[in-house]
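Chemist: here is my input; please provide its structure:
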Amino acid sequence: MQKVRMIAQGRVQGVGFRWGVYSLALEIGGITGRVWNNDDGTVEILAQANSSATMVKFIQEIRKGPTPFSKVSYLDVKLSNFPPYPDFKIAN
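Modeler: Now for the predicted structure:
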């Protein structure tokens, strides 16, 4: 299982970004994790997938911006280790 921690910078708050990430995870399938806003204006994503190809597709789509009004200027992606999630949710 591949697990990554991503931090998205740019126009990522107030534009439906978290909902877009959530919808993207469901659309691609095979991705579980969490997404939430940080106080510094970034959005953090913990994602896990059994297939590296699935994870690559997910990351590529996030870089494009998952909603029409979002614009990702920088996406920091790092391998991570966190407890497994049974689903994908928007966290508060």
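Chemist: CA only for contacts and neighbour counts going forward, please
Modeler: Noted.
Chemist: secondary structure element for the closest residue to I62 other than its chain neighbours?
Modeler: Computed as CA to CA, 6 or more residues apart in numbering, the closest residue to I62 that is not its neighbour in sequence is V21, at 7.0 Å. Using DSSP states H and E, V21 sits in helix 17-28.
Chemist: chain center to that helix: distance?
Modeler: A distance of 8 Å separates the C-alpha centroid of helix 17-28 from that of its chain, computed with CA atoms, centre = their mean, to the nearest Å.
Chemist: for the comparison step, fold the sequence that follows:
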Amino acid sequence: MDTVDDQPVRVTAWVHGRVQGVGFRWWTRARASELGLRGYARNLNDGRVEVVAEGARESCERLVVLLRSGRPPGSVDLVVDRWSEAKGNLSGFVER
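Modeler: Below you'll find the model as predicted:
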């Protein structure tokens, strides 16, 4: 029997700071792929990076922790995350 925790989720995270032009999207793709997530990381015009990831809740939560960890390239000032049901329309994890 499936529980809520077994259902795939989607997290959208907006990462603020010096995160463009420093390898941040590449680093995020590598971490998300290691966690078995699908989705993308893309630069936004205002200097943020938007990360959309789908998969197991635990893996998505781990990715958000990693984004906030101070280990990514560049300098992360703030990560704002929004959680929703997975849409199931993503394959792999790519840099956009």
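Chemist: TM-score of the superposition?
Modeler: Aligned and superposed, the two chains score 0.85 in TM-score terms (TM-score structural alignment, normalised by the length of the first structure); 88 aligned residues with a CA RMSD of 1.6 Å.
Chemist: name the nearest residue to the residue sitting nearest the centre point of the second structure, ignoring sequence neighbours.
Modeler: Among the residues of the second structure, the smallest C-alpha distance to the mean C-alpha position (CA atoms, centre = their mean) belongs to V51, namely 4.0 Å. With CA to CA, 6+ apart as the measure, A41 is the residue that lies nearest to V51 of the second structure, at 4.4 Å, once sequence neighbours are left out.
Chemist: can you tell me what the one you found aligns to in the first structure?
Modeler: Following TM-score structural alignment, the counterpart assigned to A41 of the second structure within the first structure is V35.
Chemist: just to check, that match is in contact with A25?
Modeler: No. With contacts counted by CA atoms under 8 Å, V35 of the first structure stays clear of A25, the gap being 10.4 Å.
Chemist: just to be sure, V56 of the first structure is in a strand?
Modeler: No. Using DSSP: H, G, I helix; E, B strand; the rest coil, the secondary structure at V56 of the first structure is helix, not a strand.
Chemist: now check the second structure for the residue matching it.
Modeler: Aligned counterpart of V56 of the first structure in the second structure: E61 (TM-score structural alignment).
Chemist: which residues touch that match?
Modeler: E61 of the second structure is in contact with no residue at all, counting by CA atoms under 8 Å, 6 or more residues apart in numbering.
Chemist: against V51 of the second structure, how distant is it?
Modeler: Here the criterion is CA to CA, to the nearest Å. By it, E61 of the second structure lies 13 Å from V51 of the second structure.
Chemist: picking that back up, isn't the residue nearest to the centre of the second structure right next to V19, touching?
Modeler: No. Under the contact definition of CA under 8 Å, V51 of the second structure does not touch V19, with a separation of 11.7 Å.
Chemist: could you pull out the strands for the second structure?
Modeler: Taking DSSP state E as the criterion, the second structure contains strands spanning 9-18, 38-43, 49-55, 75-85, 93-95.
Chemist: want to throw these into a markdown table with distance to L66 of the second structure?
Modeler: As requested, these are arranged in a markdown table below (distance: least, CA to CA, whole Å):
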| stretch | distance to L66 of the second structure |
| --- | --- |
| strand 9-18 | 12 |
| strand 38-43 | 14 |
| strand 49-55 | 12 |
| strand 75-85 | 10 |
| strand 93-95 | 16 |
